[in-house]
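Trainee: Any chance you can model this:
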Amino acid sequence: MTQLVISDVSKRYGAIAALDRVSLAVEAGRRVAIVGPSGSGKTTLLRVIAGFEAPDAGTVVLDGQVLADGPAIAPAHRRRIGYVAQDGALFPHLDVAGNVGFGIPRNEPDRAARLRELMELVELDPAMLERRPHELSGGQQQRVALARALARKPALMLLDEPFSALDTGLRESVRQAVARVLAKAGITTILVTHDQGEALSFADQLAVMREGRLVQTGRPAELYWRPADVETALFLGNAVLFEAEIAEGSVSCGLGEFEAETGGRRGAGTIMLRPEQFLLSPVGPGHEAFIENVAFRGAQCTVTLRTNHGGGGIRFTAQVSSMDRPQIGQTVFVSVKGEPFLLPGSR
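Mentor: Here you go, the predicted model:
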């Protein structure tokens, strides 16, 4: 069932079009990540959904309730929407119980039991209810902020880059915990982030924005392997692009000829391969290449290669396990796992 429907939403700040006729449908229970570079309009879209901003045109409908119809909007506090900001925005003068219970009436029966239930839901010890925000770690503060948002039993949860201030290792664990909590609660969620890896791992639906427009939506794996254009391909991860000649069911580039879905197109085009698709072998099969550089990155290495190192050749990068890293100056044979993707619009 479609729960949130955004239709042709536009928003301008003077001469700048922050949102340009954005439309997005979100099904109940989904986790959606809106990703894009700075200035793409993703935060403005989240603020329009939350009710912090009024669109110039377009509609926002949640569970059949019209939240915005152009500048006419329902107040934010009447939208049944939870909101978690980047820094958690906890009240420093209140303890955890005061923060989590901020939206729960003081005279509500079993209020104390409800607070304990919310703490357990976000995987925190109820004993922390007596602590102040400054006595919590960054990850604990974000979970308290989530519990506070969940206390109002929202129909929709909005997360505005809630993990960006956390250390890398902590960010991963907190993100996984938040995903578990929201899945258990069955709450539809929209995450705004500029971190591509975070968006790909958190969401079951991905929306890419650029210059105020929604460029592509779909499942994360679909967008990663079949991007709508070059910009999206490069934004969602490392990509190796080759100019190629298109034939029926195949493409030819500097690494050879490969089977590919061409959609009946012929002539010149651009193909995309992800660095992890390259397989390197000291004995073949594949196309001969020379190792120019190896960058160690922990579990994996980024390898820079050049074909035909005695002449011009082509330079590209591959991603391999650190256990299999080659040596600089070594000659290897490069083969490709899977098919290259022919980018739309290339001719």
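
Trainee: make it CA atoms for all contacts and neighbour counts henceforth
Mentor: Fine.

Trainee: can you tell me how far W225 sits from G218?
Mentor: Look at W225 and G218: by C-alpha to C-alpha, to the nearest Å, they are 11 Å apart.

Trainee: How about V251?
Mentor: According to C-alpha to C-alpha, V251 and G218 sit 26 Å apart.

Trainee: Who has more neighbours out of these two?
Mentor: V251 (27 against 14; other C-alpha atoms under 10 Å).

Trainee: Beyond the helix or strand that contains that one, next helix or strand please.
Mentor: Using DSSP states H and E, V251 maps to strand 250-253. Remark: after strand 250-253, the chain's next helix or strand is strand 256-259, criterion DSSP H and E.

Trainee: packing partners for that following strand?
Mentor: strand 250-253 (3 or more C-alpha pairs under 8 Å, 6 or more residues apart in numbering; DSSP states H and E).

Trainee: Pull out the buried positions in the strand it packs on.
Mentor: For strand 250-253, burial by neighbour count (16 or more other C-alpha atoms under 10 Å) applies to S250, V251, S252.

Trainee: In JSON lines: those, plus distance to T59.
Mentor: Listed next are the buried residues of strand 250-253 as JSON lines, based on distance: C-alpha to C-alpha, whole Å:
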{"residue": "S250", "distance to T59": "44"}
{"residue": "V251", "distance to T59": "44"}
{"residue": "S252", "distance to T59": "47"}
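
Trainee: here's the other one to compare against:
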Amino acid sequence: MGGGQGWFPQRGCHICRAGESGIAPHSPWTDCAHGAALRTAAASGSGAAAAAATVAGAAAGRQVCSLSSQCVPQCMVSLMGNQIDRITHLNYSELPTGDPSGIEKDELRVGVAYFFSDDEDELDERAPPPEKIWREPGPPKDSTAAAVLLLGELEYSAFCCQECIFSKLGGSQDLSAYPVSALLPRCRAGDLLELVRGGGQPAHWVVYVGASRVIHLQGREIREEHLAQVSAGRAGRIVNTWYRYRALPPDLVVHNARGHVGLQGHEICWTNSESFAAWCRFGKREFKAGGEAGGDGRLQESRYLLKLHLPDSRVHTLNFPSLEDLIREKRRQDAGGKVGVLKELSVLNQK
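Mentor: Below you'll find the predicted structure:
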């Protein structure tokens, strides 16, 4: 192990202060019990030898200070500081000490010095407490038992300039609907929900904002109400992935919805509940009435395509100049279901 240059620079022993200026000429190894311990420890490289050297030095009559119980551990840290970063679990027993009162006596006091590692107690201060780490909840165990079977639903997809922006296809998506009691445990703030209606009425879309409450466009007013009150016994489902746009963060979705609660009549720039809910989640102006016009105020014809997927792999395609017009027609077709679309197409084919 390395030599002693620089361990006690010009001020003598840092334990008993022997060798300080004005007391006696000094070298890095002081002429005290501590210096003897250091010389022996440096030669042998062991803590036990250092302790033995201290005992021998005391027996020979050299000065032993009242802090001798700290001498060997501290000096060994100094000696080994350039070799290792830290000494842990270093245990010394039966180290000689002087009388705490400062009066030297013939007998020696026995003390113990310890170095304990705090590795087990060190925690990453940047990591949040375990109870504050959010984890994605899994689906309820009875996820299929509560599903409501919907018959005769129309499936469709929508495109803008040949890019798919919407799809509702049973072959590749989960179209299961649930009663409110089974739907609520699945909902998270910022989700889009579709409440299925019957009797030729289009589905109603709402934004879930937490605590079993939703915000939606009803008639010509934007309201915040309890989901059970809005559903009125109808089944519902989460439709976050039907539109292919990139969603906003959930807190911003909720902020968008709550920022418009109470608007009525001409203050509202959406024509239906789906457009409002989708705007809250995706923030695209195309969902607003008149948000599609170009710089010259004109719309591009056939920019949007709505494809109705019919039995026997048939597809009926409709063209629209704006997303607002596409959604309006989609909701009208959706209210009639497959049967209504087939009847309408048969009438057109006969003409």
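
Trainee: Got a TM-score for the pair?
Mentor: With the length set by TM-score structural alignment, normalised by the length of the first structure, the two chains reach a TM-score of 0.21; 130 aligned residues with a C-alpha RMSD of 6.9 Å.

Trainee: quick revisit: I'd like to know which elements the strand holding V251 of the first structure is packed against.
Mentor: Under the contact criterion of 3+ C-alpha pairs under 8 Å, 6+ apart, strand 250-253 of the first structure touches strand 240-247, strand 256-259.

Trainee: in the first structure, which spans are helices?
Mentor: Using DSSP state H, the helices assigned to the first structure run over residues 42-50, 96-100, 111-121, 138-150, 168-185, 196-202, 220-225, 230-235.

Trainee: now these as a markdown table including distance to C301 of the first structure and mean neighbour count?
Mentor: Below are those laid out as a markdown table (distance: least, C-alpha to C-alpha, whole Å; neighbours: other C-alpha atoms under 10 Å):
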| stretch | distance to C301 of the first structure | mean neighbour count |
| --- | --- | --- |
| helix 42-50 | 32 | 23 |
| helix 96-100 | 43 | 24 |
| helix 111-121 | 39 | 17 |
| helix 138-150 | 30 | 24 |
| helix 168-185 | 19 | 15 |
| helix 196-202 | 17 | 18 |
| helix 220-225 | 20 | 18 |
| helix 230-235 | 19 | 17 |
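
Trainee: A48 of the second structure and T97 of the second structure, how far apart?
Mentor: The gap separating A48 of the second structure from T97 of the second structure is 16 Å, by C-alpha to C-alpha.

Trainee: ok, those two, which is more surrounded?
Mentor: Counted by other C-alpha under 10 Å, A48 of the second structure and T97 do not tie: T97 has more neighbours, with 24 against 14.

Trainee: R281 of the second structure versus that one, what's the distance?
Mentor: Counting by C-alpha to C-alpha, the gap between T97 of the second structure and R281 of the second structure amounts to 74 Å.

Trainee: Show the contacting residues for L45 of the first structure.
Mentor: By C-alpha atoms under 8 Å, 6 or more residues apart in numbering, the contact set of L45 of the first structure is L19.

Trainee: And it, how far from A17 of the first structure?
Mentor: 12 Å.

Trainee: which ones are touching L280 of the first structure?
Mentor: V332, F333, V334, S335.

Trainee: Could you pull out the strands in the stretch 251-351 of the second structure for me?
Mentor: 304-310, 314-320 (DSSP state E, counting those that start in this stretch).

Trainee: So which of those is the most surrounded?
Mentor: strand 304-310 (a mean of 21; mean count of other C-alpha atoms under 10 Å).

Trainee: Against which helices or strands is it packed?
Mentor: So strand 304-310 of the second structure, by 3+ C-alpha pairs under 8 Å, 6+ apart, packs with strand 155-160, strand 314-320, helix 323-350.

Trainee: any chance of these in TSV, plus distance to A257 of the second structure?
Mentor: Below are these laid out as TSV (distance: least, C-alpha to C-alpha, whole Å):
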stretch	distance to A257 of the second structure
strand 155-160	25
strand 314-320	27
helix 323-350	19
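
Trainee: Buried deepest among these, which one?
Mentor: Of all those, strand 155-160 carries the top mean neighbour count, a mean of 20, counting by mean count of other C-alpha under 10 Å.

Trainee: List the contacts of it.
Mentor: Where contact means C-alpha under 8 Å, 6+ apart, the residues beyond strand 155-160 of the second structure that reach it are 164-170, 303-310.

Trainee: Tell me how many other residues crowd A68 of the first structure.
Mentor: So A68 of the first structure, with other C-alpha under 10 Å, has 25 neighbours.
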